[in-house]
Structures are given as structure tokens and as C-alpha cells.
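Undergrad: A predicted structure for the sequence below; I have some questions about it.
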Amino acid sequence: MFILGDSYSSTGYDIAGPLPSDDNPLGNPPYPGLTAVNGPTWTSYFVVNYNASVIKAIDVASGGAVVDGDIIPPFSPTILSLRNQTEDYFIPHFTGSHRKMDWDPNTTLFAIWIGINDVIGTLHHPSGAKVLMNALAAYAGVVGELYTAGARNFLFFTVPPVDKSPLAEYYAGSESKINSLKHYANDGILSLARHLVALHSDAWIHIFDVHALWEKVFQDPCTFPETCKLKIFDGFCPLYEKGTSSPDEWKDGCKAPVDEFLWLDWLHPTTGIMNATARMLSEELRECPATV
């Protein structure tokens, strides 16, 4: 399994570090990895906790990633865009005769969760929807590169409800625009998947609607046992945003323990909703052959 995307998926994998193995399916760093959600992200839960068989995962996702930095600049030039992850990491290191690890196109899944930073990055652009359209076209191009390199099984994630994040609330009055851009991105991801199926009859595609799943949590956190502790959905405690020593820590100055907040910081959730995401994804993949 290869994982590409942004901080919602990143575990801090070092391309020069140990490769995944049966005993260490994430390779490096040690479980749960270096994440932005105060605990395991969906990647770690999915590979280690909810796998129906042994899954070995290479996670080249990069915090802050956009689809293509030439279209929507990331907040730092050191951030690897989806294009960078594909062209500078995956293709040189995991394709061709000198690849670091063998993989079978028939049994290897390529999971891509991208678009959050593209939506946020176009918020104040006067032609945000047009720029986002260009990013989605680049997304299709990158998927085409992966296909050419041998990828045949694709898992795409929708953009979650970032219009309900503290960052959206900070930009007062921008929630509706973020919501509109988010839906535009999700429509584009669906179109991308349909186009890929029409173009390549041997490609397997599944779209996981994480947006719908998270909306259920906003409406009723006890929809899933992993999120039933959540009580605060409209803000975060700054004392928690760098992480805590335990998943249920309660720091003086915060109105509740960290695991009762949906949001850890301006844009990242806490680990509980990632746990629910991973479990529901594993159940959906077992039940559904494809969704496009």
C-alpha cells in the first residue's frame, strides 16, 4: 500500500529508513508515527489495527501538501506536493529495476487524501474556483503518472468539512465560501474517478466519502464509539495544539480534556475521528468492490 497526501495522512516516513515488514508494517518511524492529530492518524489505525490481512504501507504524505505547488503555493517551499511525492519519491524509489521494495500492481493499493490545503489556499484568491479547477486537472495528471508507473488500484478520499474548522471560523464570513470550494473539490474528485474508469478498464477505483462520515459525527458524536467522547466542535485549546502526553490529558487553562475536542488546532482533528475513519474505511472496503 502506498499513501500520498497531506498531514491528515502523514506519519513522518523517512525514505532512507527501514522498509515495512510483516512485523513492522509501517516501516518507520515507530507506531503511531509523527502525526498532527495527537495520536495515530487513519493511516496507522488502518494498517495496524483494522487490516484483514498483513498490509505493508509506504506513507510519503507530507504535512501542508497541495496537489501542485506551481498552481497553489504551499505555506512553505519545503512541503512536498502530491506531484513531488509522486515524481520525487515514489517513482524514483519504488519503480524500475532499482526500486527499494517489490510490489504487485494487482495487490497494491494507492490511497490519496488531498485537497484540504488546496481549498484553504484558494480561499482569498479572486478566481479561487478556477485555480482549484486547475489543481484538480493536475490531480488527474498525477494519477495518470501513477497509472503509467504501474498503479491499478486507487482509493480517493473526499475533502472533509473544513468549513467547520476553527480556521474557517477565524476567517469570519468565509465559511460559506470554504463550503462551496470544498464541494467543488469533491465534485472534481468524483469526476476524476469516473474519467479514470472510462480511460482504463483495468483500473479499480474506490471513493471513500470521509465528508459524509464526519458530518455524521458533527450531528451525533456517538454515531461511532471512537468519537462518543467528543463534546466541543467549535474551537480548540491552544495548550493542546502541540500535542499532549496522553490522549485524555486535561491541562489547566483548557475547559475540557483533549479527547473531548474535535479539533486539536486550527485545522487538524484529534485522533478519535481518525480512528472512526479508519474502521469505517476498512469495513467499507470489505463490503464494496468499488464506488464511482
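TA: Received, thanks.

Undergrad: contacts, neighbours, all on C-alpha from now
TA: Noted.

Undergrad: mind listing the strands for the stretch 1-150 of the chain?
TA: Under the criterion DSSP state E, counting those that start in this stretch, the stretch 1-150 of the chain contains strands at 2-5, 58-59, 109-113.

Undergrad: and the last one, what other elements does it pack with?
TA: The reference is to strand 109-113. strand 2-5, strand 153-157 (3 or more CA pairs under 8 Å, 6 or more residues apart in numbering; DSSP states H and E).

Undergrad: Report the angle between it and strand 153-157.
TA: Here the directions of strand 109-113 and strand 153-157 differ by 20 degrees (axes from the mean of the first three to the mean of the last three CA atoms, to 10 degrees).

Undergrad: Show me what counts as buried in strand 109-113.
TA: Taking 16 or more other CA atoms under 10 Å as the basis for neighbour counts, the residues of strand 109-113 that come out buried are Leu109, Phe110, Ala111, Ile112, Trp113.

Undergrad: With respect to Gly141, which of these is nearest?
TA: Distance to Gly141, by CA to CA, is smallest for Ile112 among the buried residues of strand 109-113, at 13.5 Å.

Undergrad: Highest mean neighbour count out of the helices and strands packed on strand 109-113?
TA: Greatest average neighbour count among the helices and strands packed on strand 109-113 goes to strand 2-5 (a mean of 23), per mean count of other CA atoms under 10 Å.

Undergrad: Residues contacting that strand, please?
TA: Contacts of strand 2-5 from elsewhere in the structure, counted by CA atoms under 8 Å, 6 or more residues apart in numbering, are 9-10, 57-63, 65-66, 81-82, 85, 108-114.

Undergrad: do that again at 7 Å, thanks
TA: Contacts made with strand 2-5 from outside it, assessed by CA atoms under 7 Å, 6 or more residues apart in numbering, are listed as 57-62, 65, 82, 85, 109-114.

Undergrad: okay, the buried residues of strand 109-113 in JSON lines with distance to Ile15 next?
TA: Conversion of these to JSON lines gives the following (distance: CA to CA, whole Å):
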{"residue": "Leu109", "distance to Ile15": "19"}
{"residue": "Phe110", "distance to Ile15": "17"}
{"residue": "Ala111", "distance to Ile15": "18"}
{"residue": "Ile112", "distance to Ile15": "18"}
{"residue": "Trp113", "distance to Ile15": "19"}
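
Undergrad: before we go on, here's another structure to hold up against the first:
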Amino acid sequence: METLRDSTTSSGPNWVFYLSDILNSTSSKNDIKIYNFASGGASVTKEISPVYSDEVNTFTKQVRELFKPKMVDVKDQFPWNSKNSLFGIWFGINDTGNRKITDDLSNEDYEAMTFLMYFRLLDELYQSGARNFLIINIPDLQYAPFVVSNGDDSSFWMEKIASFNTLLPKYIKNFQKTHRDANIFLYDAFDEFRYIRDNYSQFGIEEVDNIC
């Protein structure tokens, strides 16, 4: 598989590389490997939350068309197992943003459909051998450059993000009840991003208002 480190909108490494770099720096084995199927602009499924291009790898495509054929059906080529692998999953931003495109759905119906597919795909990962999951919620986006520059109503984002982030741990809890040997870690990106933005100078950050 091709290694791409600096293909983000900020021209820096994807967040998973920061994680692996730190882990590898503290291990003499330097054996943390990353298989990243993420795609910018992706939603859980384009049937619910449209994406800007058919080339975007939605969560559905990542699991069914990329992960399973490449990592499960030919598992001998990539020797991972249930104990030594962590599956990082970060969805919700594009699902929330593209809500405007699907005005025929109530927010409750929209969220129910999104989470139904979200956790169906988690179950498919589980059935393929995944047992350790890192799930990330939606960060605080009201000051994000694309929200501000587009003149989007921040109240729209805050309302939908709050709803998504409130429901996510409830669905995780229900999933855990039926998948008792799974380890699920929920990372609170909302509070973390807000704290970093409010205290950006402590982290050597100079720009928080414009796109990098």
C-alpha cells in the first residue's frame, strides 16, 4: 500500500501519523503500522449524506470495498489480529454538514439512519475480527474557517453537533452490550479542540482564524 503522510489540507501528516510517531518513539521495536482508508469529505454513507465526488471513500466503501478485500480476504499479506490492532473511526463532521442537502428528513430521522449505518459497519468490522475501537466525536466547529468564511449560521452547527455528540455514547453503550468482548474508547474531540483553540499560544500555535 502507498504511504501518504502530508496529503492533508494543512500540508501536514494525517492525525494517525502523529499517534504512530509518538508510539514508535517510545518503543524500541518501532513496529506500529498504519493502514489508513480515510478520505477527505467522507460521510458514513453517501445515500444519507451526499459527498462531493464518487471518488470519496465513505465509511461504507472503506469497510466493504477497501478494508475487507485488502485486509481480511488476504489477511496473510497483512498479519494483524484482534489483540494487536486498534481501529480508529472519526465520522460525523460531513454527515452533519451535509444535513442541509437532505431537508426532506427530520433531524431525528436523519440521525437515526446515520447511526444505524454507522454501527452496522462497526459490527461488520467486529465480525471481521476487530475488537479494539477508538471512536472520535465531532469537534467544536463554530469557529472553523470554512464555517466563518461561508457565513454559515454557527447555531446550526452547534445544535447538530451537540445532538450527534449526545447520541454517540448512547449508541456505543448499546453496541457494547451486544459485543461484550469489544474495547471501545470514545475520544472527546469537541472539548479537546475547544481547549486548544482557547489556549493556542501554549501549544506554539500562531494561527487559529484562517485556513492553513
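TA: That came through, no problem. All figures in this text were calculated on a predicted structure; none of them were measured in a lab.

Undergrad: care to give me the TM-score?
TA: Scored against TM-score structural alignment, normalised by the length of the second structure, the superposed chains reach a TM-score of 0.88; 206 aligned residues with a CA RMSD of 1.9 Å.

Undergrad: which one among the buried residues of strand 109-113 of the first structure gets closest to Phe156 of the first structure?
TA: Phe156 of the first structure has its nearest neighbour among those in Ile112, at 5.1 Å by CA to CA.

Undergrad: Map the closest one across to the second structure for me.
TA: Taking TM-score structural alignment as the criterion, the aligned counterpart of Ile112 of the first structure in the second structure is Ile89.

Undergrad: is it true that that match touches Ile135?
TA: Yes: using CA atoms under 7 Å, Ile89 of the second structure is in contact with Ile135, at 5.0 Å.

Undergrad: Thr58 of the second structure -> the first structure?
TA: Mapped onto the first structure by TM-score structural alignment, Thr58 of the second structure lines up with Ser81.

Undergrad: Just want the most central residue of the second structure.
TA: Trp90 (1.0 Å; CA atoms, centre = their mean).

Undergrad: what residues are up against that residue?
TA: Listed by CA under 7 Å, 6+ apart, the contact set of Trp90 of the second structure reads Ile135, Ile136, Asn137.

Undergrad: What is the aligned counterpart of the first one in the first structure?
TA: When the first structure is aligned by TM-score structural alignment, the residue opposite Ile135 of the second structure is Phe156.

Undergrad: ok, back up a step: return the distance of the match of Thr58 of the second structure relative to Leu285 of the first structure.
TA: Using CA to CA, to the nearest Å, one gets 27 Å for the distance from Ser81 of the first structure to Leu285 of the first structure.

Undergrad: Same drill for those two, tell me which one is more crowded.
TA: When Ser81 of the first structure and Leu285 are compared on other CA atoms under 10 Å, the one with more neighbours turns out to be Ser81, at 28 against 15.

Undergrad: Tell me how far Gly92 of the second structure lies from Lys33 of the second structure.
TA: Gly92 of the second structure sits 25 Å away from Lys33 of the second structure, taking CA to CA as the criterion.

Undergrad: With neighbour numbers in mind, choose between those two.
TA: In this view Gly92 of the second structure and Lys33 are compared by other CA under 10 Å, and Gly92 has more residues nearby, 25 against 12.

Undergrad: Pro139 is in contact with that one, correct?
TA: No: Gly92 of the second structure is beyond contact range of Pro139, at 9.3 Å (criterion: CA under 7 Å).

Undergrad: who's in contact with the match of Ile135 of the second structure?
TA: With contacts defined as CA under 7 Å, 6+ apart, Phe156 of the first structure is in contact with Ala111, Ile112, Trp113, His206, Ile207, Phe208.

Undergrad: Quick one: which of those residues hold up in the second structure? List them.
TA: Counting by both residues aligned by TM-score structural alignment, their matches' CA atoms under 7 Å, the members of the contacts of Phe156 of the first structure that carry over to the second structure are Ala111, Ile112, Trp113, His206, Ile207, Phe208.

Undergrad: hang on, the first one packs against Asn153?
TA: Read it as Ala111 of the first structure. No: counting by CA under 7 Å, Ala111 of the first structure sits too far from Asn153 to count as a contact (8.6 Å).

Undergrad: so the host helix or strand of Ala276 of the first structure matches what in the second structure?
TA: Secondary structure assigned from DSSP states H and E places Ala276 of the first structure in helix 271-287. Alignment of helix 271-287 of the first structure against the second structure: no match, by TM-score structural alignment.

Undergrad: In the first structure, point out the residues matching the longest helix along the second structure.
TA: The residue-count maximum for a helix in the second structure (DSSP state H) belongs to helix 154-178. Structural correspondence for helix 154-178 of the second structure: residues 175-199 of the first structure, per TM-score structural alignment.

Undergrad: would you turn the helices and strands packed on strand 109-113 of the first structure into CSV with distance to Phe46 of the first structure?
TA: Formatted as CSV, those follow (distance: least, CA to CA, whole Å):
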stretch, distance to Phe46 of the first structure
strand 2-5, 11
strand 153-157, 13
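
Undergrad: Indicate which one of the ones you listed is closest to Phe233 of the first structure.
TA: Of all these, the one in closest proximity to Phe233 of the first structure, counting by CA to CA, is strand 153-157 (21.9 Å).
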